[in-house]
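[1] okay, sequence plus prediction incoming.
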Amino acid sequence: MLNMAEGIARLGALAESPVVDTLARAFADAGFDLAIVGGPVRDALLDRTTNDLDFTTDARPDDILRIVKPISTAQWDIGRAFGTIGAKVAGEQVEITTYRADSYDGVTRKPTVEFGDTLEADLVRRDFTVNAMALRIPGRTLVDPTGGVEDLVARRLRTPAEPAVSFGDDPLRMLRAARFSSQLGFDPDPATVAAMAELRATLSIVSPERIQGELVRLLQTDDPVRGIRLLVETELIGEFLPEVPALRLEVDEHHHHKDVYEHSLTVLRQAIDLEHARHPDAAPDVPLRLAALLHDIGKPATRRLEPNGGVTFYHHDIKGARLARKRLQALRFDADTTTVVTRLIELHLRFFGYSEGAWTDSAVRRYVRDAGDELERLHILTRADVTTRNARKAGRLAKAYDDIERRISELAAQEQLDAMRPALDGNRIQEVLGIGPGREVGEAYRFLLDLRLDEGIVSEDEAEQRLREWWAARG
């Protein structure tokens, strides 16, 4: 329950902070208005951590720069065309933007930048009422022209203008609704939900890079499942990530299998819980969360209904990895993220053979080798992929994975698994066999690596002898 008295007290403390007080005095002395705006005001009222300080003013960009130069250690004006000047004041990074009164062309979503004259008019053009509040400083007056406080109390997301107008101005706001729903735990009002469904096709005018950015911010929240459900409910997600709603496979009365969509959301939630438990101070692991969400997207294309009533999804791991790569590239994800996600999807079934019978040390080494730098993420994804309601089965799988992690740790201590290489490098292979660079060197290297995986560490002398025997046997 929102306690306004405590919230106002937190706003007062924010206004008294060195950076805010310094800026407030500087702008007042120069004869301009200044207000803290948007997220910092909302978060102070909700008692949430405030990471960014955003300000708005009636000063134009040139005036802003002139005012902040004497009180800041650095300034940047990359956003000057949009009225934004950045600076580092009292050790903190801030952004100060001239009041805006933009209009949109409705085709490219690019705004016609127009500077405004009043704080109230600036606030009305923002995305949601809970983000359209400001605190005037140094006077400490809360300005809330669209009912943001009431919506905070009701835990409601609502647009300041009619939703169709707001989303028509910038369709990306529909994705932000999902992100803020997850981030704040708020529900969009019915009119907002209806507009998201009705206007979903307009997302096509938004660049893939901006869509990707909002998807990442959604996945970075503690409860992205909430926002994903909203995107699926409104069918908005079909405009940029259609593989997710496609997981809602039809189940007929003769062929039964678990709900792949609900399973995937559970895996995502469990992966986040494990991420927090195993690495409590780490930043949100977006590649891991993407892999958890997408790990079964190959199932619709590989589903086969068997005569006995069973359902199979053979090779859905390989198919899913290919689909994920194509989709992530379309959304302009970087190559590293794409590679990590697709590798995790490729490997997410590998462990389940272990639970059916203990692996040899060689098999464990190969598991480590194949996972490479993503071994810890694979541990988390594989554990999260157990969603069975059968307590005995879940316990057996958990015990099996405890065992494989123990064996990996023991082998790592004994054999330096994180630096798994043959005893001989390419140059030494050429010397021992008396050959030059070429395909045979690569084949010999793979033979020695297999030897290392099968038998563990072997000495250099032993490796040379086995290499000569292998070469002689080739004829």
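    Perfect, I can see it now.

[2] use CA for all of it now, contacts and neighbours both
    Fine.

[3] the closest residue to Val68 other than its chain neighbours in helix, strand or coil?
    Closest residue to Val68 apart from its sequence neighbours, by C-alpha to C-alpha, 6 or more residues apart in numbering: Ala87 at 7.1 Å. The assignment at Ala87 comes out as strand when based on DSSP: H, G, I helix; E, B strand; the rest coil.

[4] Leu135 versus Ala87, what's the distance?
    Separation of Ala87 from Leu135 (C-alpha to C-alpha, to the nearest Å): 20 Å.

[5] before we move on, what about Arg25?
    Arg25 is 15 Å from Leu135, by C-alpha to C-alpha.

[6] second structure follows, compare the two:
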Amino acid sequence: MNELAAKRNAVTELMRISPVADDLAGLFARAGHRLYLVGGSVRDAMLGRSSPDLDFTTDARPGEVLKIVSGWADGVWETGIEFGTVGVTKRGATLEITTFRADTYDRVSRNPEVTFGDTIEGDLSRRDFTVNAMAIEVSTKQFVDPFDGLAAVRDGILDTPATPQESFADDPLRMLRAARFVSQLGFTPAPRVVAAMTEMAGELARITAERVQAELSKLILGSRPRQGLELMVDTGLADVVLPEVPGMRLAIDEHHQHKDVYQHSLTVLDQAIALEKADGWEPDLVLRLAALLHDIGKPDTRRFTSGGGVSFHHHEVVGAKMVRKRLRALKYPKQVIEDIGQLVFLHLRFHGYGRGEWTDSAVRRYVTDAGDLLPRLHKLVRADCTTRNKRKAAALQRTYDDLEERIARLEAQEDLARVRPDLDGNEIMKLLGLPPGPLVGQAWRHLKELRLDRGPLTHEEAVAELVRWARENGIEPPE
């Protein structure tokens, strides 16, 4: 992309959002202030990418901004006003308007001492990376680029306006954001940025888990998460955020001894993403994290065997516990934690299928244990095949094809997604003369186990089995 084309893209994007931006700029001009489109909005325009939200900066102080947009905006919120930001909605567009900043940081917490600035150049000097330190004055369409951000976008280079050490000391989260931009935008960090990240990785520990998790999730959902994760591991950021991932470099995968578990896991992540795309899925955080973390239990379960072999017995059980612990520490939502933990726990279940040992009961249990996660489990298991032996890989895929076809046949016959006992709780209580309580739950679970083992029972068979269970447990059904 040449510079003229990039500027044209930016102006075209700016005109696309007009007249909202032009109207807003007119309001600021009439009040004696300037308004600039800034940051990621300009960067994305240079890249020909649309931005759902628009960021502006101005010399007007927050109180003045509120007066200017009052009566014009469809909605206004002041959540970030102490940091100089006023949020606005207008005709479906979301705008954030922030007063020029000249902050200083205590370099102990991440919280700045908010100080307002007077120039656009001073504001841009405080930005995280030069690709985000460009602005367009909305009224005149003048392009402002004091730190050669346009050249950085053109060359795909991630660098900082100030020295990386100054930038990262001010806000250590910027180091993780660098890895996120590698994943999302395909940028390459400048050598001095990588050196500073490596030197200062431990500073990330002073950032709250919630902020770290938000950046990590964006990285995982990017188009090149492998590259972002490799940067995290190589610089030591992963030792702070996801220490189990670099920890996998210690173990040799028992099926692929030419690779360590770390490289295997990154390949599984790549293959899971390819399967997402093949089926038209949106980027799936749960699937991608499960792919990355499915083998994190291997280092703790590694055992060397006679003859030079290695085993990882029950690594899926250990790994599921480790996943839940790490994701809780990162403050992920409870359902996300449980879903990823369950996928890690189940990812090895399939490997007994190819030996011809699975009954219909085993297939039912596979589907029932996966529940709503079954489509993701299908992709995770398929992605977990990273052998270079084409014949072996094809055989594994054919075997899983067979399992999916078998699931489909049983589903058509039995509605596997909603396996329930053949008698409900009310029938159990009536037939056994029991009040609500634990015994009813035990009887219900017994009938569900039968349903999984044998498939649907007739009503008479189910009643007979319930009576048999009751008598074995000292319960005499009424006549």
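    Ah, there it is. Everything numeric here is computed off the predicted structure, so don't read it as measured data.

[7] hmm, back to that, neighbour count winner among Arg25 and Leu135 of structure 1?
    The neighbour count for Arg25 of structure 1 versus Leu135, taken as other C-alpha atoms under 10 Å, is higher for Leu135 (24 against 15).

[8] residue in structure 2 paired with the more buried one?
    Superposed on structure 2 with TM-score structural alignment, Leu135 of structure 1 falls opposite Ile136.

[9] enumerate every residue touching that match.
    Shown in contact with Ile136 of structure 2 (C-alpha atoms under 8 Å, 6 or more residues apart in numbering): Tyr36, Leu37, Val38, Val42, Gln142, Phe143, Val144.

[10] for my notes, confirm it occurs in a strand.
    Yes - assessed by three-state DSSP, Ile136 of structure 2 belongs to a strand.

[11] can you show me the strands along structure 2?
    35-38, 53-58, 75-77, 85-90, 93-99, 104-105, 112-113, 135-137, 142-144, 157-158, 188-189, 303-304, 310-311 (DSSP state E).

[12] including distance to Glu282 of structure 2, could the ones you listed go into JSON lines?
    Listed next are these as JSON lines, based on distance: least, C-alpha to C-alpha, whole Å:
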{"stretch": "strand 35-38", "distance to Glu282 of structure 2": "28"}
{"stretch": "strand 53-58", "distance to Glu282 of structure 2": "20"}
{"stretch": "strand 75-77", "distance to Glu282 of structure 2": "30"}
{"stretch": "strand 85-90", "distance to Glu282 of structure 2": "27"}
{"stretch": "strand 93-99", "distance to Glu282 of structure 2": "23"}
{"stretch": "strand 104-105", "distance to Glu282 of structure 2": "38"}
{"stretch": "strand 112-113", "distance to Glu282 of structure 2": "36"}
{"stretch": "strand 135-137", "distance to Glu282 of structure 2": "31"}
{"stretch": "strand 142-144", "distance to Glu282 of structure 2": "35"}
{"stretch": "strand 157-158", "distance to Glu282 of structure 2": "27"}
{"stretch": "strand 188-189", "distance to Glu282 of structure 2": "25"}
{"stretch": "strand 303-304", "distance to Glu282 of structure 2": "39"}
{"stretch": "strand 310-311", "distance to Glu282 of structure 2": "36"}
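
[13] of all these, which one is nearest Lys259 of structure 2?
    The closest of these to Lys259 of structure 2 is strand 310-311. By C-alpha to C-alpha, the value is 13.5 Å.

[14] can you give me the neighbour number for Glu460 of structure 1?
    Residues near Glu460 of structure 1, counting by other C-alpha under 10 Å, number 12.

[15] quick one: contacts for the closest residue to Arg365 of structure 2 other than its chain neighbours?
    Spatial nearest neighbour of Arg365 of structure 2, excluding adjacent residues (C-alpha to C-alpha, 6+ apart): Leu452 at 6.5 Å. Taking C-alpha under 8 Å, 6+ apart, we find Leu452 of structure 2 in contact with Ser361, Arg364, Arg365, Val419.

[16] again, only this time at 10 Å
    Shown in contact with Leu452 of structure 2 (C-alpha atoms under 10 Å, 6 or more residues apart in numbering): Asp360, Ser361, Ala362, Val363, Arg364, Arg365, Thr368, Leu416, Val419, Arg420, Pro421.

[17] measure it to Leu410 of structure 2 for me?
    Counting by C-alpha to C-alpha, the separation of Leu452 of structure 2 from Leu410 of structure 2 is 12 Å.

[18] check Thr208 of structure 2 too.
    Relative to Leu410 of structure 2, Thr208 of structure 2 is positioned 48 Å away (C-alpha to C-alpha).

[19] hmm, what's the outermost residue in structure 1?
    Most distant from the centre of structure 1: Gly475, at 53.6 Å, with distances by C-alpha atoms, centre = their mean.

[20] got the contact list for the longest helix seen in structure 1?
    In structure 1, with assignment by DSSP state H, the single longest helix is helix 391-415. Outside helix 391-415 of structure 1, the residues that touch it by C-alpha under 10 Å, 6+ apart are 351-352, 354-359, 361, 364-365, 367-368, 376, 379, 382-383, 386-388, 416-420, 452, 456-457.

[21] so that helix aligns onto which residues of structure 2?
    The alignment of helix 391-415 of structure 1 onto structure 2 (TM-score structural alignment) spans residues 390-414.

[22] against Arg471 of structure 2, how distant is the closest residue to Glu282 of structure 2 other than its chain neighbours?
    Nearest non-adjacent residue to Glu282 of structure 2, counting by C-alpha to C-alpha, 6+ apart: Glu276, 7.0 Å away. Distance, Glu276 of structure 2 to Arg471 of structure 2, using C-alpha to C-alpha: 51 Å.

[23] and those two? Which one has more around it.
    Neighbour count, other C-alpha under 10 Å: between Glu276 of structure 2 and Arg471, Glu276 has more, with 18 against 12.

[24] who's in contact with the more buried one?
    Counting by C-alpha under 10 Å, 6+ apart, Glu276 of structure 2 makes contact with Asp270, Glu282, Pro283, Asp284, Leu287, Arg288, Arg376, Lys379.

[25] what about 8 Å?
    So Glu276 of structure 2 contacts Glu282, Pro283, Asp284, Lys379 (C-alpha under 8 Å, 6+ apart).

[26] for the first one, grab the count of nearby residues.
    By that I understand Glu282 of structure 2. Glu282 of structure 2 has 10 nearby residues by other C-alpha under 10 Å.

[27] cool, and the third one?
    As a burial measure, the neighbour count of Asp284 of structure 2 was computed by other C-alpha under 10 Å and equals 14.

[28] measure the closest residue to it other than its chain neighbours to Ala60 of structure 2 for me?
    Closest residue in space to Asp284 of structure 2, ignoring its immediate chain neighbours: Leu221 at 7.0 Å, by C-alpha to C-alpha, 6+ apart. Using C-alpha to C-alpha, one gets 36 Å for the distance from Leu221 of structure 2 to Ala60 of structure 2.
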